[in-house]
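Trainee: here is a sequence together with a model predicted from it:
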Amino acid sequence: MTSSARGSRRAAMSPTTGRDRLPGRRPVESPGAGNAVMERLQEVGVLTRVVEQGLSGALGINATDLAAMEHLTTDGPLTAKDLADRLRVSTAASTHIVDRLEKAGHIVRRPHPTDRRKVMVEPVAESMDRLFGHLRPLLRGVEGLVEALAPRDRDVVEAFLAGVVQVYTDTADSFPQG
């Protein structure tokens, strides 16, 4: 393949997924087009979903169940109600999610330590090991990038990302729940 053929081939590839675009089709112009930082954030968003799809498939669960596992991993054991709140679904939907995860061997139900009317949902260690086994290369790669930053640059990146998190939080809070 000649270098000009490779160049034209690249032009037909999506920068986010590396997959072919349809011939003669251009991507929809996004509001951040032309702004390299906005374009990189868009790529991170798209690739995050690609990784989530891969993780879901590897764990044999759907995207909502994976989101539940993420909350349990981040926040520790939760009640089904707390999980419903974090997922922005009804408690009935949360119960179905917990049922599926339990059946798949990813979580266990345990009595609440102080309120016997409640049940805590917690991830199974073996399931967490599988999850982090798949995520380890990504986490190490990002950690390496962070460690390579000068302290001042790290502070700038952290402040920027904190602002992005706040914008995402505000946007998420603007949508109706459940």
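Mentor: Arrived safely, thanks for sending.
Trainee: can we go C-alpha only for contacts and neighbour counts from here?
Mentor: Fine.
Trainee: centre of the chain to the helix or strand containing Thr169, how far?
Mentor: Using DSSP states H and E, the element containing Thr169 is helix 151-174. Offset of helix 151-174 from its chain centre (C-alpha atoms, centre = their mean, to the nearest Å): 16 Å.
Trainee: check stretch 95-115 too.
Mentor: 21 Å.
Trainee: helices of this protein, residue ranges please.
Mentor: Taking DSSP state H, the helices of the chain run over residues 3-11, 36-59, 63-75, 80-87, 91-103, 125-148, 151-174.
Trainee: could you list the residues in contact with the last one?
Mentor: Which is helix 151-174. Val146 (C-alpha atoms under 8 Å, 6 or more residues apart in numbering).
Trainee: the shortest one now?
Mentor: Applying C-alpha under 8 Å, 6+ apart, the set of residues contacting helix 80-87 from outside is 64, 67-68, 71, 90-91, 93-95, 98, 119-121.
Trainee: can you say which of the residues you listed are buried?
Mentor: The neighbour count (16 or more other C-alpha atoms under 10 Å) marks 67-68, 71, 91, 94-95, 98, 119-121 as buried among the contacts of helix 80-87.
Trainee: and which of those residues is nearest to Glu143?
Mentor: His71 (20.9 Å; C-alpha to C-alpha).
Trainee: now the buried ones among the contacts of helix 80-87 in TSV, with distance to Val44?
Mentor: Shown next, in TSV, are the buried ones among the contacts of helix 80-87 (distance: C-alpha to C-alpha, whole Å):
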residue	distance to Val44
Ala67	17
Ala68	21
His71	20
Thr91	31
Ser94	28
Thr95	31
Val98	29
Val119	36
Met120	33
Val121	30
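Trainee: quick one: Phe160 from Gly144, how far?
Mentor: Separation of Phe160 from Gly144 (C-alpha to C-alpha, to the nearest Å): 19 Å.
Trainee: again with Ala84
Mentor: Applying C-alpha to C-alpha, the value for Ala84 to Gly144 is 34 Å.
Trainee: give the contact list for the closest residue to Ala63 other than its chain neighbours.
Mentor: In space, and not counting its chain neighbours, Ala63 is closest to Ser56: 6.0 Å by C-alpha to C-alpha, 6 or more residues apart in numbering. For Ser56, the contacting residues are 62-63, 66, by C-alpha under 8 Å, 6+ apart.
Trainee: in addition, the following structure is provided for comparison:
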Amino acid sequence: MPDREDTEAPSASYWYRADDDEVVRAMRVLEALRRFRAADSAMRHRTQAEMDMNETDLLAIRHLISAEARGAAVSPKDLSKVLGVSSAATAKLLSRLVGSGHIRREPHPSDRRAQVLHATPGAHQEVRATLSAMHGRMLDVAEGLTGAQQKAVIHFLDTLSAAVSSPDVAPRAPGAGPAPTLDR
């Protein structure tokens, strides 16, 4: 995507002053992040439509695949916690995904009363077919950055994640000078 720094002025903002070059540059960064989030959301909706699944179903399958890659077992209770849904919602989700052939349940190896969940080979194949090209393009973009750029992006995203995850931080008044950094 072309560099928009010189071609687009940031839109008028309710939250920030647009008469300071530093603020304008920061607004451009946040606007680029919003464009990425919109593109990411559209990609997720396309993926869900292609796989004929809702967001929670896809998150469950991706979590199981990731856990399998790490050699970790996942129980229905674990999945409920990861997805942030009730045990009843998880039971419905599992019935749906077992019925569609995406997940299989097995008895836990040491506790026969418990279950371990696995993504089926068909689910692995469907996820690869649907997502591998997009993941390849994303990796190409990340590999195209210099080491310093990669570190800067990681720092920015981690710091921004911390900023939006902290509900107890006092709001910054518009035009109140530079924001404090959240260095670790």
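Mentor: Structure received. Everything numeric in this text was worked out from a predicted model, so none of it was measured.
Trainee: more neighbours, Ala84 and Gly144 of structure 1?
Mentor: Ala84 (22 against 11; other C-alpha atoms under 10 Å).
Trainee: what's the most distant pair in the buried ones among the contacts of helix 80-87 of structure 1?
Mentor: Of all pairs drawn from these, the one with the longest distance (C-alpha to C-alpha) is Ala67 and Val119, at 19.5 Å.
Trainee: near the counterpart of Val142 of structure 1 in structure 2, how many other residues are there?
Mentor: Using TM-score structural alignment, the equivalent of Val142 of structure 1 in structure 2 is Met138. For Met138 of structure 2, the neighbour count with other C-alpha under 10 Å is 12.
Trainee: Met138 of structure 2 and Phe156 of structure 2, how far apart?
Mentor: Taking C-alpha to C-alpha as the measure, Met138 of structure 2 falls 18 Å from Phe156 of structure 2.
Trainee: what of Ser11 of structure 2?
Mentor: For Ser11 of structure 2, the distance to Phe156 of structure 2 - C-alpha to C-alpha - is 22 Å.
Trainee: likewise Ser66 of structure 2?
Mentor: 25 Å.
Trainee: what do you get for Arg96 of structure 2?
Mentor: Distance from Arg96 of structure 2 to Phe156 of structure 2, by C-alpha to C-alpha: 39 Å.
Trainee: with Phe36 of structure 2 instead?
Mentor: Taken as C-alpha to C-alpha, the span from Phe36 of structure 2 to Phe156 of structure 2 is 14 Å.
Trainee: and Ala162 of structure 1, what pairs with it in structure 2?
Mentor: So, by TM-score structural alignment, Ala162 of structure 1 is matched to Asp158.
Trainee: wait, doesn't Thr47 of structure 2 sit right on Ala129?
Mentor: No - in this structure Thr47 of structure 2 lies outside contact range of Ala129 using C-alpha atoms under 8 Å: 10.5 Å.
Trainee: which part of structure 2 lines up with stretch 89-101 of structure 1?
Mentor: Under TM-score structural alignment, the match for stretch 89-101 of structure 1 is residues 85-97.
Trainee: what's the matching stretch in contact with?
Mentor: 57, 76-77, 79-80, 103.
Trainee: before we move on, back to that, out of Thr47 and Ala129 of structure 2, which sits in the busier spot?
Mentor: Each of Thr47 of structure 2 and Ala129 has its neighbours counted (other C-alpha under 10 Å); Thr47 has more, 18 against 12.
Trainee: and the more buried one, how close does it get to Ala133 of structure 2?
Mentor: The gap separating Thr47 of structure 2 from Ala133 of structure 2 is 12 Å, by C-alpha to C-alpha.
Trainee: ok, now Lys81 of structure 2?
Mentor: Distance of Lys81 of structure 2 to Ala133 of structure 2, given as C-alpha to C-alpha: 30 Å.
Trainee: one more: Val98 of structure 2?
Mentor: 27 Å.
Trainee: pick out whichever of these two has more residues nearby.
Mentor: Neighbours were counted for Val98 of structure 2 and for Ala133 using other C-alpha under 10 Å; Val98 has more, 17 against 11.
Trainee: excluding chain neighbours, what is closest to the more buried one?
Mentor: Closest residue in space to Val98 of structure 2, ignoring its immediate chain neighbours: Arg104 at 5.7 Å, by C-alpha to C-alpha, 6+ apart.
Trainee: number of residues surrounding that neighbour?
Mentor: 17.
Trainee: and Gln125 of structure 2? What does it align with in structure 1?
Mentor: In structure 1, Gln125 of structure 2 lands on Asp129 (TM-score structural alignment).
Trainee: next up, the contacts around its match.
Mentor: Applying C-alpha under 8 Å, 6+ apart, no residues contact Asp129 of structure 1.
Trainee: repeat that with 10 Å
Mentor: 135-136 (C-alpha atoms under 10 Å, 6 or more residues apart in numbering).
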